[in-house]
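A.B. asks: Below: sequence and its predicted model.
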Amino acid sequence: MTNHDFDVIIIGAGLSGIGTACQIASQHPDKTIAVLERRERLGGTWDLFRYPGIRSDSDMFTFGYKFRPWVDYKVLAPGAAIRDYISDTAAEHGIDEKVHYGLKIVAADWSSDEARWAVTAVREATGEKLTYTCGFLVSATGYYNHDAGFLPTFPGSDQFDGQQIHPQFWPEDLDYAGKKVVVIGSGATAVTLVPSMAGTAEHVTMLQRSPSYIFAVPAFDKISAVLNRFLPEKLVNRLARKRNIALQRAIYVSCRRWPTMMRRFLLAHVRRQVGPSVDMANFTPAYMPWDERLCAVPDGDLFNALKAGEASVVTDQIDTFTKTGIKLKSGRELEADIIVTATGLQVQMLGGLKLTVDGEPRELHDGLTYKAVLVEDVPNLAWIFGYTNAPWTLKSDIAGEYICRLLAHMEDNGYAVATPRDDDASADGGGILDALQSGYVQRAKHTLPRQGSRGPWKVTMDYGHDCKMLQDDPIEDGHLQFEARRPALARVG
């Protein structure tokens, strides 16, 4: 069994993991860092998902890293471009040389005697087991299971003679030209797939149990492109980022504060996009805006496919799959050569690893999240969890800044251990995503951490609030307990 010891280990080489590693490497060049990645390439989500049209669902000025601005004026970037951006960022900061590939992380155990984490990894290609040790551990694995997407049991699914595909495992050689395609789902993946396949396929039908709120955004940022003729690119990017952060927050707050008014606004927007010939029942959700995430479509591509007759939307319940398609509860049958089950993801915390403290099992949902970065009663562990009501990277960026501040504070004061403690009994038992009614959230309530009723234990999903808390508020606040440094261990590897 091989041993490797580092100051900081980051699990996951996706958007959050690479960003956090770059921040730590920049702010703490003296610290040794390792990034452990299960796949054979970095990129995380943007390397795993390969379905047609995959792209960001947030504008790239706010989805890109603050420390390395996105420099293209395309608003919603394709997945391949995002992966290249992550890869280029890693190379620019020397993080590409610190990534250890092909490692499935199965366990992490904290030793109070040694003040270190022991991380157990399995090299999947050979079955070899390795142990990595570190003083500080960061989980940047996202929140879904890479091994399996969510797939409901559909009656008669074994009868269907065509192909059934989940977007998480898209075949690279799939030929859908001239074929009838049914996409089951109404979320971000479905509204991306339908217009991307339309035109090549004979026809694409989006089959939904219930509608989602969908709005069109410009595919190209014309304002920033014009400003760049007169102003430096860095200034233009900074202005665009501030503008978009403010706009996103305003939309979210308006939806929560004036849901009926915003519902009318969003539905009127759809009516203008689809025209009078499309049934608005297919675009009128039963819930209020931001009870579930909104879906963005660039330049209204979904609406254009519908108006062109290349795609259609059906709202109904599935009775059974048949040999040639899907029979609906209404009695209608949808013919299909290919059925795409865009039915969501399986939530999984910490990449599914077994977490223990001094040999005692710990589950994330048993503790509170501290500043939505650390975990109650778990020493020297950070987990990166982005926003659900704003671009993910906004939160991962400032979480990385906080980790850098915390490491500097520990170094300056001779601390080896930092552990959040809820001595004020602020727990209220609520989950961190209770405001969302999305299916994947409801299915994952038993796995997600809890939040408190006040202070650093409460999750606000508010970028402005979090910037102050993570970037400006004192590190020592009475809730984070520190222990002095112990004798250094000999380094191996």
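C.D. replies: Nice, I can see it.
A.B. asks: from here on, contacts and neighbour counts on C-alpha atoms
C.D. replies: Fine.
A.B. asks: Identify the single longest helix in this protein, thanks.
C.D. replies: Secondary structure of the chain per DSSP state H: the longest helix is helix 233-257.
A.B. asks: how far out from the middle of the chain is that helix?
C.D. replies: 19 Å (C-alpha atoms, centre = their mean, to the nearest Å).
A.B. asks: Give me the buried stretch members for that helix, please.
C.D. replies: Using 16 or more other C-alpha atoms under 10 Å as the test for burial, helix 233-257 gives 233, 236, 237, 240, 241, 244, 245, 248, 249, 252, 254, 255.
A.B. asks: Break down the stretch 1-150 of the chain into its helices, ranges please.
C.D. replies: 15-27, 45-48, 60-63, 79-92 (DSSP state H, counting those that start in this stretch).
A.B. asks: let's bring in a second model and compare:
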Amino acid sequence: MANQLVLPTLDDLKSSVAPDVNVQAVAIKNVTAVLDLLVDDVFWRDILALTWDFHTFQSTPSVKKFLADQLPLFTLSSFKLRNDLVELQRPYPDIAWIQAFFDFETTVGIASGVFRLVPLADGSWKAHTVFTNLENLKGFPEQNGHRRDYQSNHGKWAAKRAREIECVDEEPSVVVIGGGQSGLDVAARLKMLGTKTLVVEKNERIGDNWRKRYAALCLHDPVWYDHMPYIPFPVSWPVYTPALKLADWLESYAHSMELDVWTSATVMSVIPGTKGKKWTVTVQRADRKERAFEVNHVVFALGSGMGQIPDIPGQDDFKGQMLHSSKHNLATDHAGKKVVVVGACTSAHDICADYADNGVDVTMVQRSPSYVMSTKEGMPRFMTIFWEGGPPTDVADRVNASYPEFDIAEADNFLTACEKRGFKTNLGDDDSGFLITALNGGGGYYLDVGASQMIIDGKIKLKSDGPISRFTQTGLLFEDGSTLEADVVVFATGYADARHSYRVLLPESLHDKLYPIWGLDKEGELNSIWREVGGRSKDAELNGIWCMMGDLALCRFHSRHLALQIKSHEEGIFGTRYQ
């Protein structure tokens, strides 16, 4: 079970909030001194700064052990409070804290932190949450801003870029498999750190991973949440981005950031390397010619993986068409037919809405409850820091990473109307809202952009009164004996284990070395994402095989962390991951 943050209500603290509070930065001298600044039920999250890993510690005993183990290994200095980012906040009437940012340095890194002070009964203020985060490596700054290239190319830029893309003069240190947002983000971060990186994309164009999905697809996250590193979306960008528009943006991003990308190229294998390198990566291009690269690092940025269709008896008896949502394209492909969509989360809602908008008879089959939040009521509350008028993106990212999200299902009164139509809802895993549900399983929720109202209005038919028993020749039979006629059955039922893509390319002898990917560990951290996927000791056989995935905001923020890990390995300054 992941750690649960217990909110510091004023009743629990038996105190009230004073309007004027003086905050002082206190230099860390020893474990006892630090613990004296924390409440007993403290929540401390560290990303790389003090652990070279992703860790969450809750309660004084857990934090005490972490600090006792790690503080002797790091020389911490240059603590400075960000006076412009100190704020008294009251997110709810009975909850209050002072949120503040600070900067500091470690032996090898430049780091930042966020803490929240809560008032105690004796009038003192102590930290209820602390977040420490590695920002940069000493001696290896990003090559941008005043460090950008000041040399004039005098008409040689195109030829220079062609040689760079083809890796004529310099072989890559890193191969990134996949040219979606996750692959492009980490490639951009590595380029800024001066690490030669090649992105290999199987599609003909960057952006095709969005361009070739179902036509009705759009982002359900708002624009302020979805910016990419270094180049934010224009101020005129729509709040919810259509997939085709995002596809074109990704293509332009790769060009503008001068990323080295091979399209229409396929990685054929990733095997233990030679010549002192960890991995040999063989790439086949459109002309069928192959080229092998010897590298220390391979980043798998392949997204969700293969579509998963449940094993329902009688599939061979069905006379209609059956497909996974990842293969669905246009609703008009099935004009005049009865369509059944199995599933009740994001893709299912999007596809059903597209069918309904195009006059196709569509029924959603809901097999288990879903968490639903409206973009009208819920999103402005849930994503306050990623909304119009919110803080700068880099500030919002760090606030977002520093504490769990709060459930806001009570704000969505329209759920009652959904439930009256028979749609089954829940409040997410452990009643924690959609975020934990999404991180645990990659689905289980829908951020409503209109399909819920279509269900309420009956434009999308709904069947949610029993499990599917089997296929018939003309549709589906349910365990309660009812049937549903269908010409087409679309399975919006998620994706297979993300490790499948790794097993396709890695030697079979390494398959059982892969750690789980996605889902939360006992601390509440994601398994393997933005780190190596097969053990993290110095002699682990899969060192140098990295996982990069997530939505646009997670990729934007954590691409920095993955790039810093690779860069520190390349420069020989990476420490030991805290176990």
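C.D. replies: Received it, and whenever you're ready, just let me know what you need. Just so it is clear, the structure is predicted and the values come from calculations on it, not from any experiment.
A.B. asks: Tell me how the two chains score on TM-score.
C.D. replies: TM-score for the superposed pair, counting by TM-score structural alignment, normalised by the length of the first structure: 0.65. Supporting figures: 382 aligned residues with a C-alpha RMSD of 4.0 Å.
A.B. asks: on that earlier part again, the next helix or strand after the longest helix of the first structure - contacts with which helices or strands?
C.D. replies: Downstream of helix 233-257 of the first structure, the next assigned helix or strand under DSSP states H and E is helix 259-274. With contacts taken as 3 or more C-alpha pairs under 8 Å, 6 or more residues apart in numbering; DSSP states H and E, helix 259-274 of the first structure sits against strand 214-217, helix 233-257, helix 301-307.
A.B. asks: Now tabulate those in a markdown table and tack on distance to residue 151 of the first structure.
C.D. replies: Formatted as a markdown table, those follow (distance: least, C-alpha to C-alpha, whole Å):
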| stretch | distance to residue 151 of the first structure |
| --- | --- |
| strand 214-217 | 23 |
| helix 233-257 | 30 |
| helix 301-307 | 24 |
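A.B. asks: So residue 12 of the second structure: helix, strand or coil?
C.D. replies: Residue 12 of the second structure falls in the helix class when you classify it by DSSP: H, G, I helix; E, B strand; the rest coil.
A.B. asks: quick one: it and residue 41 of the second structure, what's the gap?
C.D. replies: 12 Å (C-alpha to C-alpha, to the nearest Å).
A.B. asks: Those two: which has the busier surroundings?
C.D. replies: Using other C-alpha atoms under 10 Å, the more surrounded residue of residue 12 of the second structure and residue 41 is residue 41, with 20 against 12.
A.B. asks: you'd agree that one is up against residue 130?
C.D. replies: No: in terms of C-alpha atoms under 8 Å, residue 41 of the second structure does not count as a neighbour of residue 130; the distance is 11.5 Å.
A.B. asks: about what we covered before: got the contact list for the longest helix of the first structure?
C.D. replies: 59, 61-62, 69-71, 224, 227-228, 261-263, 288-290, 389-390 (C-alpha atoms under 8 Å, 6 or more residues apart in numbering).
A.B. asks: tilt between that helix and helix 259-274?
C.D. replies: 120 degrees (axes from the mean of the first three to the mean of the last three C-alpha atoms, to 10 degrees).
A.B. asks: Quick one: map residue 118 of the first structure onto the second structure.
C.D. replies: Aligning on TM-score structural alignment places residue 118 of the first structure opposite residue 280 in the second structure.
A.B. asks: Now do the contacts for the residue nearest to residue 370 of the second structure when sequence neighbours are not counted.
C.D. replies: Spatially, and ignoring its direct neighbours in sequence, residue 370 of the second structure is nearest to residue 425 (4.8 Å; C-alpha to C-alpha, 6 or more residues apart in numbering). Taking C-alpha under 8 Å, 6+ apart, we find residue 425 of the second structure in contact with 369, 370, 371, 372, 415, 419.
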